[in-house]
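1. with the sequence up front, the predicted model follows.
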Amino acid sequence: MSVSADNRKLYRAIGHKLKPCVTIAGNGLSEGVVDELFRALRDHELIKVKLAIAERDERKALIENITAETGAEVIQEIGKVVLLFKKAGKPNPKLTNLRFAL
């Protein structure tokens, strides 16, 4: 399921104000990090993830692993920060970052 161009633009605008809620460093995608990504995506639907890895190729590979593991879609990638979206089955209106978007 791909996000439409209009929604992608809207999500980038919303994501501009967000702070990274998950940081991934040198240990990569450990089980705890994957669990935290699932929790954050389930609660917020749209999240920023900071990748504290110096090499660009390693960051690209890590982003591919994140999307494969979680099923999230990359909305935007700027430097060491990636904006991810995954639609929640029953979003919590108090937690979702998209409560005013649609």
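-> On my side now, so go ahead. Numbers count the residues shown, from 1 in each chain.
2. from here on, contacts and neighbour counts on C-alpha atoms
-> OK.
3. now do the contacts for the residue positioned nearest the centre of the chain.
-> Residue closest to the average C-alpha location in the chain (CA atoms, centre = their mean): Leu84, at 2.4 Å. Applying CA atoms under 8 Å, 6 or more residues apart in numbering, we find Leu84 in contact with 45-49, 72-76.
4. for comparison:
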Amino acid sequence: MLTGKQKRFLRAKANQLKPIFQVGKIGVNENMNEQIADALEKRELLKVSILQNCLEDKTVVAEQLAEGTGAEVVQIIGNNIVLYKESKDNKHIVLP
């Protein structure tokens, strides 16, 4: 569980990031969870964009992604979700 200070730190780092995944009409599936989990292992912090044609609510999508990948939801802003998961091999973000 992230503290408020840690979330604030991660939000500041995520401000410059571009979304590298998009959730569309079909929503979240197993393949997407695997790919996002692999990307989180490499990057630790990433943004996921929710397209306008997505049928599910953005909070539900964020919960599904966090549950499927084992990550923490840092922020939901607009149609973007920021996820963080500490990497085992490629650790480069040091939380305060």
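-> Arrived safely. The shown structure was predicted, so the numbers you read here are calculated from the model rather than taken from an experiment.
5. got a TM-score for the pair?
-> Once superposed, chain against chain, the TM-score is 0.85 (TM-score structural alignment, normalised by the length of structure 2); 96 aligned residues with a CA RMSD of 2.1 Å.
6. thinking again about what came up before, where's the residue nearest to the centre of structure 1 relative to Glu64 of structure 1, distance?
-> 12 Å (CA to CA, to the nearest Å).
7. equivalent analysis for Leu41 of structure 1, please.
-> Distance from Leu41 of structure 1 to Glu64 of structure 1, by CA to CA: 16 Å.
8. out of those two, which sits in the busier spot?
-> Leu41 (24 against 13; other CA atoms under 10 Å).
9. from memory the more buried one sits against Lys90, does it?
-> No - look at Leu41 of structure 1 against Lys90 with CA atoms under 8 Å: they stay out of range, at 11.8 Å.
10. in a strand, Thr67 of structure 1, correct?
-> No - counting by DSSP: H, G, I helix; E, B strand; the rest coil, Thr67 of structure 1 is not found in a strand; it is helix.
11. what is the neighbour count of it?
-> Based on other CA under 10 Å, the number of other residues close to Thr67 of structure 1 is 15.
12. what is the neighbour count of the closest residue to it other than its chain neighbours?
-> Using CA to CA, 6 or more residues apart in numbering and skipping the chain neighbours, the partner closest in space to Thr67 of structure 1 is Glu73 (6.3 Å). Around Glu73 of structure 1 there are 20 other residues, counting by other CA under 10 Å.
13. Glu73 of structure 1 touches Lys87, doesn't it?
-> No - using CA under 8 Å, Glu73 of structure 1 makes no contact with Lys87, being 9.5 Å away.
14. re earlier: so which of the contacts of Leu84 of structure 1 is surrounded by the most neighbours?
-> Ile47 (28 neighbours).
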